[in-house]
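Novice: sequence unavailable; structure follows:
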């Protein structure tokens, strides 16, 4: 009769390995356009839920106070800060990925395969505005470059790699 293992405390997942170098052949280890779209949609849903909860709480107080023209600008500023902190903190964390990227098995690293600093992740986040302002061509570039880099990745010297 086989023995049943005893139950002990749960074992945490291993820490990520930061010497992860993307493969040199064919770019198969880079996160392509569509998988990154899926990751972003997951992140957008998460940020949408957080934003909706904040909007209900703050918006409800706004209505009770009679409204104020600066409210709309304040909400936009808060949304910008939440998005920036979400992407910059998550991509510079030990996991190197937002929840959406983790869900699809991607990680953001420097062009040398190292963990992003908070400053580098911040630069990457704000460089996405330039990618968007150019009729989103900066994002579409992911589908056509060898290392699957968007304009914002090139500007921040980052790569999005597959980890599984």
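Specialist: Happy to help now that I have it. Model, not experiment: these values are computed from the prediction.
Novice: CA atoms for contacts and neighbours, from now on please.
Specialist: OK.
Novice: apart from its neighbours in sequence, what residue is nearest the residue nearest to the spatial centre of the chain?
Specialist: For the chain, the residue nearest the mean C-alpha position is residue 98 (3.9 Å; C-alpha atoms, centre = their mean). Closest residue in space to residue 98, ignoring its immediate chain neighbours: residue 90 at 5.0 Å, by C-alpha to C-alpha, 6 or more residues apart in numbering.
Novice: surely the one you found is within a helix?
Specialist: Yes: applying DSSP: H, G, I helix; E, B strand; the rest coil, one finds residue 90 inside a helix.
Novice: comparison target below:
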């Protein structure tokens, strides 16, 4: 009976260790795989969720002109309500007698400050803070649309929200042409969207 060579016989002083499973992508000799080329898509061999890309919302096309108009109307209602309430509280009542006895309110002094001040606060909250942070105003939330940077799902941020708010004045200067432009534009853009690089998407 032949004996195995001495170098192949287990030595009593050397403990034996169990073999550990290799990780996915390991080379046959147990080494590490070469790193992927720069710019190549990364693969997660262990599965799991991919890392988030921007705001975690999926787009489903551009918002229609009707949806945008509907969102604008809904956004305007709180401002109108604030104006009426502030006028009724801070305005000075004037009795007008014309085919009957009626009472109207005059906005002057503190009433003007209250009306415009509250309206300004609402505009800052709704169109700059809320839209800059989430991509949606109150009206956009109700109709399931949002404004993001073009080709992304990232909110536009406060700085761009301010710029887009003032760029909207360009939509109304040429006979409201900018507001009507989404009717025939492939990406449903207004002039403000073109200037600021934003798009309004459906998100539900």
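Specialist: Looks like it arrived, so ask away. Only a predicted model underlies this, so the values are computations on that prediction, with no experimental measurement involved.
Novice: aligned to the residue nearest to the centre of the first structure, what sits in the second structure?
Specialist: Correspondence of residue 98 of the first structure to the second structure, assessed by TM-score structural alignment: residue 137.
Novice: got the contact list for that match?
Specialist: Residue 137 of the second structure makes contacts with 75, 126, 127, 130, 131, 146, as judged by C-alpha atoms under 8 Å, 6 or more residues apart in numbering.
Novice: if you set the cut-off to 6 Å instead, what comes out?
Specialist: 126, 130, 131 (C-alpha atoms under 6 Å, 6 or more residues apart in numbering).
Novice: the counterpart of the first one in the first structure: neighbour count?
Specialist: Going back to what we said before, that points to residue 126 of the second structure. Residue 126 of the second structure maps onto residue 86 in the first structure, with residues paired by TM-score structural alignment. Using other C-alpha atoms under 10 Å, residue 86 of the first structure is surrounded by 16 other residues.
Novice: pretty sure residue 163 of the first structure sits against residue 102.
Specialist: No: using C-alpha atoms under 6 Å, residue 163 of the first structure is not in contact with residue 102, being 9.0 Å away.
Novice: next SSE downstream of the strand or helix carrying residue 104 of the second structure?
Specialist: Residue 104 of the second structure belongs to strand 101-106 when assigned by DSSP states H and E. Remark: after strand 101-106 of the second structure, the chain's next helix or strand is helix 110-123, criterion DSSP H and E.
Novice: tell me which strands and helices that following helix is in contact with?
Specialist: helix 65-90 (3 or more C-alpha pairs under 6 Å, 6 or more residues apart in numbering; DSSP states H and E).
Novice: give the buried residues for the helix it packs on.
Specialist: By neighbour count on 16 or more other C-alpha atoms under 10 Å, the buried set for helix 65-90 of the second structure is 65, 67-68, 70-71, 74-75, 79, 82-83, 86-88, 90.
Novice: same deal with stretch 183-203 of the second structure?
Specialist: 187-193, 196-203.
Novice: how close does the closest residue to the match of residue 126 of the second structure other than its chain neighbours get to residue 54 of the first structure?
Specialist: Nearest non-adjacent residue to residue 86 of the first structure, counting by C-alpha to C-alpha, 6+ apart: residue 98, 7.5 Å away. In this view, residue 98 of the first structure and residue 54 of the first structure are 20 Å apart by C-alpha to C-alpha, to the nearest Å.
Novice: repeat that for residue 20 of the first structure.
Specialist: 37 Å.
Novice: ok, now residue 64 of the first structure?
Specialist: With C-alpha to C-alpha as the criterion, residue 64 of the first structure and residue 54 of the first structure are 15 Å apart.
Novice: quick one: the strands in the second structure?
Specialist: Residue ranges of the strands in the second structure, as given by DSSP state E, are 92-97, 101-106, 145-149, 198-202.
Novice: which positions in the first one come out as buried?
Specialist: In this case it means strand 92-97 of the second structure. Buried residues in strand 92-97 of the second structure (16+ other C-alpha under 10 Å): residue 92.
Novice: elements contacting it?
Specialist: With contacts defined as 3+ C-alpha pairs under 6 Å, 6+ apart, strand 92-97 of the second structure has these neighbours: strand 101-106.
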